[in-house]
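Trainee: With the sequence up front, the predicted model follows.
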Amino acid sequence: MLTVSQIEAAYPPQGLFPRSAERTEDLLDADAPSTGYRHFPWLLSPAPLELEKPLIRQLQGLGHILAKFQDACHELYHRSAAGETHPWIAKMLDAGKPDWLVAAQRSRRLRQTAPRIIRPDLMLTDGGFAITELDSVPGGQGITAWLSALYAGDGYSILGGATGMIDGFRAAHPGGAHFLISEESSDYLPETNLFAAMLGDGYTVGRAETADAAALQGKTVYRFFELFDTDNIPPSRDLIDHAAQGRLSLSPPPIQHLEEKAWLALFHMPGLQSTWKTLLRGSHYDRLREIIPHGWLLDPAPLPEQAALPWLNLHSWMEVARLSQKERRLVLKISGFDPTSWGGRGVHIGHDMPSPEWQAAIERALADYPEKLWIMQEFHPGRIIEHWHYRQDEGDPRASLMPGRVRLCPYYYRHADGNTVLGGCLATIVPADKKKIHGMRDAILVPCTPA
């Protein structure tokens, strides 16, 4: 078991966080107390999180299923854009996006392109997993790679292996890659520098705002900036246009519709079930039905008098807004293409907020349609587990068990040969009374190991 002194002694010279400021709300909760550690703004643990072998097997097989789901979404979007089926889907997903970005994602080159990294957010529940998001521009690769190597070096069998993150990224980006970090994502610069150093020759880091698209022709560019932020990144349009023309390779590809959480709601829409069954293998469809919570798109269009919102069995969103606090075990979240769509900032948990605020959030979501999409999902409570952590008490680090809920973030890499491989998995364990799970000062961050 690792000690605090061993973990702090292994802290990389490149650092993991900005020295001038602590991580943003994506990692930290400003209201939480300081951990007291010299380097780390999270709770340290002597051991990785143990997962039962059936869960390990499910995680190892999930990447392929999610890759096929993304392929199905991409195919459905393009068929919709061509008017072949459900033309309202592409129209809805494209609303509020710049015309040039829509044209780029509809290009022949990008139609044949798939994301090379798949990073779902999985809530660990009593029944297994619940997917809350498919992160298209994931952070945490450097931290997960470093933690995996650290705990593997102490003798633990780490999910993905000691170098799984490194091997996976290299296989998905053979020949090297140039990471471009935007100011919006600058808190991830230190860990990206570390990750590039771990990857070795051919993997470099630069700033997105000063990139030269012409100088990057023929190269693979890792896009560490969100597509909603392109107005603040002068070279972004040139980079995306070059990618659409095949002059360089952008990873993740600049395909905005794949960065929308709306697909999680569209997957459960009754009128699309026959389409999904056509696009997906039966076993993949069934597994996705098990792990994607029921979801709905918030559309202000009135329903016919005899109709109801599926599963909710209510006639209007205003009826949903008037549900009692106990009845609204629901989560409202913005779909994408907005600064609040990452880091848990655009998430509203129905039973954890006063009725006026819940109603106001629904009214705002309806008013935003169609320029900004919002989805609602069934709330799946996380399973309560206990895990060891060190808390600094008067300078004496002591290990104790903390009851908590777990978010699992597995990193899947699509190799050039089409295989999807699990590189590693970061577990975020927050105190049991927390409803939202994201990085925070009172969270434990560890890799995973078979029980």
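Mentor: That came through fine.
Trainee: C-alpha from now on. contacts and neighbour counts both.
Mentor: Noted.
Trainee: In contact with Val430, which residues?
Mentor: Counting by CA atoms under 8 Å, 6 or more residues apart in numbering, Val430 touches 404-406, 437-438, 440, 442-444.
Trainee: What of Ile181?
Mentor: With CA under 8 Å, 6+ apart, Ile181 has these contacts: 188-189, 205-208, 223-225.
Trainee: rerun that using 6 Å as the cut-off
Mentor: 207-208, 224 (CA atoms under 6 Å, 6 or more residues apart in numbering).
Trainee: can you pull the buried residues of stretch 326-339?
Mentor: 328-337 (16 or more other CA atoms under 10 Å).
Trainee: would a markdown table of the residues you listed with distance to Ser5 and secondary structure be doable?
Mentor: Shown next, in a markdown table, are these (distance: CA to CA, whole Å; DSSP: H, G, I helix; E, B strand; the rest coil):
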| residue | distance to Ser5 | secondary structure |
| --- | --- | --- |
| Arg328 | 45 | coil |
| Arg329 | 42 | coil |
| Leu330 | 42 | strand |
| Val331 | 40 | strand |
| Leu332 | 42 | strand |
| Lys333 | 40 | strand |
| Ile334 | 41 | strand |
| Ser335 | 42 | coil |
| Gly336 | 41 | coil |
| Phe337 | 42 | coil |
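Trainee: Would you mind putting the residues you listed into a markdown table with distance to His348 alongside?
Mentor: Shown next, in a markdown table, are the buried residues of stretch 326-339 (distance: CA to CA, whole Å):
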| residue | distance to His348 |
| --- | --- |
| Arg328 | 11 |
| Arg329 | 11 |
| Leu330 | 8 |
| Val331 | 6 |
| Leu332 | 5 |
| Lys333 | 6 |
| Ile334 | 9 |
| Ser335 | 12 |
| Gly336 | 15 |
| Phe337 | 17 |
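Trainee: got another, please set it beside the one above:
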Amino acid sequence: MQKWEYDSSKYSREIPLTNPETVSAGRPPSSMTNNNPPPNDNMIRPTKDKERCRYIKDRLIKDGVYINWNISPEPFLMDKKELAFIESLGSCFYLFYGASNKLYYESIQGRQPGWIAEYLDQGKPQSLIDYARMNRMKDLLPGIIRPDIILTKDGMVATELDSVPGGLGITGSLSRAYSSTPLMEGDNKLVGKGEGMIEGFLNMLTSSTQRPDPVIAIVVSEESRDYRSEMAWLAGTLRETGVNVSTIKPEDIIFTEEGLYLKSGESRCKIDVLYRFFELFDLKNIPKAELIMYSAKKDQVSVTPPLKPFLEEKMLYALFHHPVLREYLMTALGEKVFSVLHKILPLTWILDPAELPPYGIIPGLKVGNQPVACWAELKQATQSERKGFVIKPSGFSELAWGSRGVVVGHDVSKKEWGGVIDRTLEDFYRTPHILQKYHKGRHVEVNYIDRSTGDIRTMKGRVRLCPYYFVSGEDVKLAGILATICPLDKKLIHGMTDSVMTVVASS
């Protein structure tokens, strides 16, 4: 393994040394101590910040994970109380998955209303539904939990949960890069430190099998090819520690009646753990998908995340907030966890075209102060009223990840908004959509290096935090947090060329 050492002389070529004071990401800039005016977007920041940015970018390029976002000289800083709360959310989300899993199976058994499973199965092929219902699959839950958390003026909002997340390698590489620079001062500590993502991923994988020293295959589909390089870096880093792990394409798998194999030099070795980095909606396009499912069914290989599409539906939020299920979920989760989730999971509704009786209303949904009894009323919302809503595909669709398929109410005209509602209702039986309460992120500041000028500038923006929790047995551990900061004029926060991507540390 190449040993990276931070050498400031390598990154300070022909730049005069200036005031080394830095401004913490995520915090208002402090006044300068040398009688200079407060910094603004046009001022050049200290040279040491430039050195760090160049060093971090070089590391990311070397690791093969850098795409084209802006680099910050420091992590995004948060206070210890906020980070302690985020750390505690891991077990809450794990319990949420467990309660949702139990609710689904009790629904198909008739112990809970049948419409619950009907909603969660909507638009899926019967073969996949039957597969997920097998007893062998019943207790399996995702081994990685990654919420999207928006920092608002009123606190935190977890807008989505992802159990097949990208960003693992990027976060791991960023963590290593920042942890190897002399910028963490005093009590400032990087979440997960330098190796948290790598260790967490490995512990999650090895805990999914009883086999010692398992052979691990990270299977990345063509549809997910943009993430192959970061998963290859993750596998390569683990191999340097002696772990037998490879990143492969589905077609590289060798199937036999005894199990799944991969080539190892002139021979082949049996795969013990298969990490599924492909989406279930894409199964029909994935070579040997049926053979993977067959081997998992025969207990010849452990597949994680489990092939259970109902656990990947955003409509789980709508079920959580349904008043009929409140008592059930409060009992399943416990009052404390239920209360925490009730505060951070935004109100969500399933866009179902079914007609309500004349006296019926959609629980909790209001336009202005008026309860909504049919979706046609939502189409009449003013731009101000539309500010509170966003529409998303629930899951099992090529449009259900990233920002694709997401429509923010105040980002479109009234006519366009009405058209979106009509289309989603028409598409319900193939691709259900959800309506969700939209929460605007609070303003933060972050320093970054301008790619065109090489100057350090300050961006005012909004941040999305992506904590990565890894499950090992019953232990849920926070291993790192990826922070994406986008300019204020962007309605949706996601990785883009204008964004700054960094990791999180305590202040």
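Mentor: Now that the structure is in, tell me what you want to look at. Note that the coordinates shown come from a computational prediction; the quantities given were computed from them, not determined experimentally.
Trainee: TM-score for this pair?
Mentor: Once superposed, the chains reach a TM-score of 0.92 (TM-score structural alignment, normalised by the length of structure 1), with 426 aligned residues with a CA RMSD of 1.4 Å.
Trainee: What subset of the contacts of Val430 of structure 1 is buried?
Mentor: For the contacts of Val430 of structure 1, buried by 16+ other CA under 10 Å: 404-406, 437-438, 440, 442-444.
Trainee: Counterpart of Asp79 of structure 2 over in structure 1?
Mentor: Aligning on TM-score structural alignment places Asp79 of structure 2 opposite Glu52 in structure 1.
Trainee: what about Val324 of structure 2, neighbour count?
Mentor: By the measure other CA atoms under 10 Å, the count of residues near Val324 of structure 2 is 12.
Trainee: before we move on, back to that, among the buried ones among the contacts of Val430 of structure 1, which are located in strands?
Mentor: Counted as lying in strands by DSSP state E, out of the buried ones among the contacts of Val430 of structure 1, are 404-406, 444.
Trainee: Now do the same for Pro142 of structure 2: helix, strand or coil?
Mentor: Classification of Pro142 of structure 2 by DSSP: H, G, I helix; E, B strand; the rest coil places it in coil.
Trainee: distance of it from Phe470 of structure 2?
Mentor: Distance, Pro142 of structure 2 to Phe470 of structure 2, using CA to CA, to the nearest Å: 9 Å.
Trainee: With neighbour numbers in mind, choose between the two.
Mentor: Phe470 (28 against 21).
Trainee: who are the neighbours in contact with the spatially closest residue to that one that is not a sequence neighbour?
Mentor: Counting by CA to CA, 6 or more residues apart in numbering, the nearest residue to Phe470 of structure 2 once its immediate chain neighbours are dropped is Ile144, at 4.8 Å. By CA under 6 Å, 6+ apart, Ile144 of structure 2 lies in contact with 163, 469-470.
Trainee: Show me what Ile144 of structure 2 aligns to in structure 1.
Mentor: In structure 1, the residue paired with Ile144 of structure 2 is Ile117, using TM-score structural alignment.
Trainee: Distance of its match relative to Leu239 of structure 1?
Mentor: From Ile117 of structure 1 to Leu239 of structure 1 the distance is 19 Å (CA to CA).
Trainee: what's the answer for Pro354 of structure 1, then?
Mentor: Going from Pro354 of structure 1 to Leu239 of structure 1 by CA to CA gives 44 Å.
Trainee: Between those two, tell me which one has more neighbours.
Mentor: Applying other CA under 10 Å to Pro354 of structure 1 and Leu239 shows that Leu239 carries more neighbours, namely 25 against 11.
Trainee: surely the more buried one meets Asp212?
Mentor: No - counting by CA atoms under 6 Å, Leu239 of structure 1 stays clear of Asp212, with 8.2 Å between them.
Trainee: contacting residues for Thr382 of structure 2?
Mentor: For Thr382 of structure 2, no contacting residues are found, by CA under 6 Å, 6+ apart.
Trainee: need the next SSE after the helix or strand hosting Asp49 of structure 2, C-terminal direction.
Mentor: According to DSSP states H and E, Asp49 of structure 2 maps onto helix 47-63. Next helix or strand after helix 47-63 of structure 2 toward the C-terminus (DSSP H and E): strand 76-78.
Trainee: Now that next one on structure 1. Mean distance?
Mentor: Aligned to structure 1 and superposed, strand 76-78 of structure 2 gives a mean residue distance of 0.5 Å (mean CA distance after the TM-score superposition for structure 1).
Trainee: helix or strand right after that strand?
Mentor: helix 80-108.
Trainee: That following helix: how far from the chain's middle?
Mentor: Relative to its parent chain, helix 80-108 of structure 2 has a centroid offset of 15 Å by CA atoms, centre = their mean, to the nearest Å.
Trainee: And for stretch 250-258 of structure 1?
Mentor: Averaged C-alpha coordinates place stretch 250-258 of structure 1 at 14 Å from its chain's average position (CA atoms, centre = their mean).
Trainee: Quick check: end-to-end length of that stretch?
Mentor: Stretch 250-258 of structure 1: ends 14 Å apart by CA to CA.
Trainee: counterpart of it in structure 2, which residues?
Mentor: With TM-score structural alignment as the criterion, stretch 250-258 of structure 1 aligns to 303-311.
Trainee: Going along the chain, name the helices of the stretch 51-200 of structure 1.
Mentor: 53-81, 87-94, 99-105, 108-111, 141-152, 164-172, 189-199 (DSSP state H, counting those that start in this stretch).
Trainee: Tell me who's in contact with the equivalent of Ser180 of structure 2 over in structure 1.
Mentor: In structure 1, the residue matched to Ser180 of structure 2 (TM-score structural alignment) is Gly153. Shown in contact with Gly153 of structure 1 (CA under 6 Å, 6+ apart): no residues.
Trainee: so how far is Ile56 of structure 1 from Gly153 of structure 1?
Mentor: Taking CA to CA, one finds Gly153 of structure 1 at 21 Å from Ile56 of structure 1.
Trainee: ok, for the counterpart of Met134 of structure 2 in structure 1, nearest residue in space, not its chain neighbours?
Mentor: In structure 1, the residue paired with Met134 of structure 2 is Ser107, using TM-score structural alignment. Spatial nearest neighbour of Ser107 of structure 1, chain neighbours left out: Ala244 (6.0 Å); criterion: CA to CA, 6+ apart.
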